[in-house]
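Peer 1: I would like the atomic coordinates for the input below:
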Amino acid sequence: MSAHTTIGETLEQTVDRHPDRDAIIYPRKDQRWTYAEFNDRVNRLANALIDAGIEPGDRVATVLHNGSEMALTVYACAKIGAVFTPLNFRLPAGEIEYIVTDAAADLLVFEAATREAVEGARPALETVDEYVSIDDDVPAFASDFYALLESGATERPDVRVTEDDVYAFIYTSGTTGRPKGVVHEHRSMVEHSLLCIAELNLTRDDVGLSMMPLYHCAELHCNLFPRVHRGAANVIHHEFEPQAALEAIEDHDVTQLFAAPTAWNALSLAAAEQAVDISSLRIGLYGAAPMPEQVLENCREQLCEDYVQAYGMTEIGPAGVFQSPDDQVSKQGSAGLPALNHQLRVVEPDADPDQEVSRGDIGEILLSSPCVMREYWNRPAATERSLRAADGTTWYYTGDLGYRDDDGYLYVVDRKDDLIVSGGENIYPAEVEDVLFGHEAVTEAAVVGEPNDEWGEQVVAYVVGEGVSADELDAFLRASDHLADFKRPRKYTFVDDLPKNPSGKVQKFKLRTDETDSEPEDDPIQP
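Peer 2: Just a heads-up that it's a prediction; the model follows:
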């Protein structure tokens, strides 16, 4: 054992404490394993990976939906010092090629639903020596996951893994462009698990539901890892479907789950129409954005009373700021307070860490965290811009703008890159979006700046909603006491959906380049 517990050892310690408690419940494949049984399978896969030639530091990529196979793979990699590299299962061949090549992955695990994209990328994947399929119809170029699993020994792998070894490359979801590989070490993620255990008050009696993507660090690091660390049960759903999630809460007495605010909204609406017993649910975790007031009210009425918000990003674990259940109403719109062992500063954008702004003033959000990444893989310049040391402390520059109120609570205003400057005035898209969201016909809204010869930039709103026109929205904003006239959108684009990353954050760079999934309907208005 290393001086500090590694990810693989968190599982082994739980097995020592609670060998016969439920670990993994995967209804899709009728799998239910105790911690002892799960650990045996992890050891089998770990030893099989070694037999397949995987060595410490080698990258093991996955292109998978949620499933027991994801849980087995991440812990098997952790036990042998391999670098877990999960990819978004929605990626097309070209993006798989980019990430797998950038990571120089040695082995790739996929499923039937992602096979076409993997096959499309395969001719260009020069570093991949082994392909593994988790489904029955295994293509000729791949090995069978479960045959590989059965081939390994159940003994603990004879590999020394230390706290400062790399655990994973987690590729950013790309809210601003090409994804970057975030390099996380074992110790930072064990620290992060302890944070989440404390903030959610997790116990061995909890039952968690993983329905958000496990390839994303929000579900993986804030939910699966802490629950395994604590000895709680983990129900895994292949993908998110509101009705199925509610039924799972009833069937398995689920006590805790994570979702983005949009998914929580969908759950609350479904619960209002569905006769299910969800009384076991005691706490909900959310992130990506503050919970809109009406959504929070619906969730508290239909689902459970207590919610915790986590603010952060892949680079810090992802959670570095938490809003407790007691602050959901009194500090609505806030991200919360710094997590345990974390420091928070708001400084002049791009300024040194000691250039703090006054309370209430907007600046760039900086975090100092024991869970922060080591670096961006193959991106030394980006690493240098994002991680800066001052007086012996390393600060991560988030690129988010925000302020702290008199009580020290953080309010995130917007992304620094999303700031709109129109006629010399600073306009923060989030404040326009918040007012638009108050219109009953608006489901979602995203505001961006568009080049304009007269004003430099003009405000453009992308809206998801039915039965409303640009003129009606403009009249609604003009009548509002919460938005200055110069901040009103000068053009509305109505779309079916907004492009989002896996954590639910809107990818505004796609809106600026017209990369939407639907044919937009532009509707300019008179100034």
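
Peer 1: every contact and neighbour count from this point should use C-alpha atoms.
Peer 2: Will do.

Peer 1: pretty sure Leu87 contacts Phe169?
Peer 2: No. Applying C-alpha atoms under 8 Å as the test, Leu87 and Phe169 come out as separate, 9.7 Å apart.

Peer 1: quick one, helices of the stretch 301-450 of the chain?
Peer 2: Using DSSP state H, counting those that start in this stretch, the helices of the stretch 301-450 of the chain run over residues 380-386, 429-437.

Peer 1: tally of neighbours for Val506?
Peer 2: For Val506, the count of nearby residues is 20 (other C-alpha atoms under 10 Å).

Peer 1: could you also give me the structure for this next sequence, so I can compare it with the first?
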Amino acid sequence: MLDRAISVSDILRTTSRAVPQKTAIVDEIGSLSYFEFDATVDRLAAGLQRHGITAGDRVAYLLWNQRELLFSYFAIARLGALTVSLNFRLTPEELSYQLVAAECKAIIVDRDLAELASKAISISKLSILQIVAGAEARPGQLGFADLSRGVADDIPQFPTVGADADSGIWFTSGTTGRPKGAVVKHRSAVAAATLSAIALGFPEEVRSLAVAPLFHRGATENFALPVILCGGTNFLRKRFDAAQTLENLEKYRIQLAFIVPTMAWQLVQEPSAENRTLPHLTHWISASAPLPPVLAERIQERFKLPNGVTNAYGITEMLFVSRCPPDMLTKKPGTAGLPAPCTQVVIHDEKRGILPNGEIGEILISGPTGFSYYLNDRQATREAIVNLNGTAWYRSGDVGVIDADGYLAIKDRKKDMIISGGENIYCAEVELLLIDHPSIREVAVVGVPDEKWGEIVVAAIVSAKDAVVDLDQIVKSCSSLASYKRPREVVCLETLPRNSFGKVRKDLVREMVRERIEMSRQARRAS
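Peer 2: The predicted model follows:
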């Protein structure tokens, strides 16, 4: 089936013909049937075509979780152009870098993000057509609604888009440096949607609430796209609000929601969550960052989910890699589970090759959902892909282990691993222990240079509300760890710096921790 994978656009076209009157989208504006959805995409694609967008061109969008994002995603694909999905949390300078790297010809933006887009375009010095949704166009702009006017009865022929054509450029989350543009084929996107629906067991005519931001590939192609493949309904709300999200989950009897851990913490701590159960939410999917066992327990205690929480592991370049169902999470806390269908996962060492179960090394992944190459970066592409026995494997940069039952556990990012006194220390192991401490709400463990040990372990913590923090007591709480793994320093921060998908920016944490430690040492010397 995957060898005959069609284009992204064909998924919507096929579903709209099969269930034209079924509700496809529900948002603040109202509802939209699949027939209306597909017809709108036709008109938008025709409007883009009239303004010079052709196959191979790059079209960006800077949008909230709104219907225009899904319209744009499919319309761009229908033309054989490439989507460039932009993160609305970035600065103008960061957005400008991505616009230039992708050589974008047009950008579709929400009215509330138009000023941000204009600043980014100005910095880029590119001539980019700006299409604004939800507002009248200003000079030099084009209105989103105006784009498709006059073409309703005269839809032109669109190019035939094959499975091996490039469909999009998805910039990585950039936890260690500048984001890289992962170029993805239609075949990979269709495979991602198909395998997600199979592996996660999407119910028939699934009702899904888009909680995580759709500008990420995983949120779109692992969740929104398979919902459309199944003829389900995507419920959209522009921005995340914990109270409103809980209300929508209950009101619309939502069955599926992709909720990253940082959002989950907000939901369980939301006052309106008290005594609120979610009996329809059969698929609470957690991914993008480690799911602490204590959080999984809090979610279940608070909302009495019928099936608990499913923990998943994925990467922009490969998307959905593995998943651990709720019943196994209790037996194997912290595990990322078994590989997704058609996906292979091995643990590798550069000197010893593929390692046996139980040994720790870098996670390599092979499967049909993978990216093709990094935009304008052959060196990074060569470094990311390794050939083993005739098969291409993606080097994840994550350190993990596969147990005797085949379950994958993520230990750390390879670049984040601490080497102290010649011993390897995995930050995630220390973090999972510390997060259970009642005084700690969030924690990030990093290595800091040390003359004697090479590196020492430092814990950066955000204290729980109204907690009295005893730093010495926190260090003593790690007595179950080997002495070299225990934090030598504990630093209190107001917040942990995170990227747009909730992943902790360890590079920024290291900078903050080093500054605090140096200030503390200077104060001690002065006294």
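
Peer 1: before we move on, the earlier item: what's the closest of the helices of the stretch 301-450 of the first structure to Ile99 of the first structure?
Peer 2: Distance to Ile99 of the first structure, taken as C-alpha to C-alpha, is lowest for helix 380-386 among these, at 16.7 Å.

Peer 1: the closest one against the second structure, how far on average?
Peer 2: Mean deviation of helix 380-386 of the first structure relative to the second structure after superposition (mean C-alpha distance after the TM-score superposition for the first structure): 0.5 Å.

Peer 1: all strands for the stretch 201-350 of the first structure, in order.
Peer 2: Secondary structure of the stretch 201-350 of the first structure, counting by DSSP state E, counting those that start in this stretch: strands at 207-210, 233-236, 256-258, 283-286, 306-312, 319-323, 337-338, 343-347.

Peer 1: a markdown table please, covering the ones you listed and showing mean neighbour count and distance to Asp496 of the first structure.
Peer 2: Converted to a markdown table, the strands of the stretch 201-350 of the first structure look like this (neighbours: other C-alpha atoms under 10 Å; distance: least, C-alpha to C-alpha, whole Å):
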| stretch | mean neighbour count | distance to Asp496 of the first structure |
| --- | --- | --- |
| strand 207-210 | 26 | 27 |
| strand 233-236 | 26 | 29 |
| strand 256-258 | 24 | 25 |
| strand 283-286 | 24 | 24 |
| strand 306-312 | 23 | 27 |
| strand 319-323 | 26 | 30 |
| strand 337-338 | 23 | 35 |
| strand 343-347 | 22 | 36 |
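
Peer 1: how about TSV for those strands, with distance to Phe486 of the first structure added?
Peer 2: Output for the strands of the stretch 201-350 of the first structure, formatted as TSV (distance: least, C-alpha to C-alpha, whole Å):
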stretch	distance to Phe486 of the first structure
strand 207-210	43
strand 233-236	48
strand 256-258	38
strand 283-286	33
strand 306-312	30
strand 319-323	32
strand 337-338	32
strand 343-347	27
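
Peer 1: nearest to Asp129 of the first structure, out of these?
Peer 2: strand 233-236 (29.4 Å).

Peer 1: run through the neighbouring helices and strands of that closest one.
Peer 2: Judged by 3 or more C-alpha pairs under 8 Å, 6 or more residues apart in numbering; DSSP states H and E, strand 233-236 of the first structure is in contact with strand 22-26, strand 207-210, helix 225-230.

Peer 1: mean per-residue distance, whichever strand or helix holds Ile96 of the first structure versus the second structure.
Peer 2: If you go by DSSP states H and E, Ile96 of the first structure is part of helix 93-103. When the second structure is superposed, helix 93-103 of the first structure averages 0.6 Å from its matched positions, counting by mean C-alpha distance after the TM-score superposition for the first structure.

Peer 1: which of the residues in that helix are buried?
Peer 2: 93, 95-101, 103 (16 or more other C-alpha atoms under 10 Å).

Peer 1: mind putting those residues in JSON lines, distance to Met211 of the first structure included?
Peer 2: Formatted as JSON lines, the buried residues of helix 93-103 of the first structure follow (distance: C-alpha to C-alpha, whole Å):
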{"residue": "Ala93", "distance to Met211 of the first structure": "25"}
{"residue": "Glu95", "distance to Met211 of the first structure": "24"}
{"residue": "Ile96", "distance to Met211 of the first structure": "23"}
{"residue": "Glu97", "distance to Met211 of the first structure": "26"}
{"residue": "Tyr98", "distance to Met211 of the first structure": "27"}
{"residue": "Ile99", "distance to Met211 of the first structure": "24"}
{"residue": "Val100", "distance to Met211 of the first structure": "25"}
{"residue": "Thr101", "distance to Met211 of the first structure": "29"}
{"residue": "Ala103", "distance to Met211 of the first structure": "27"}
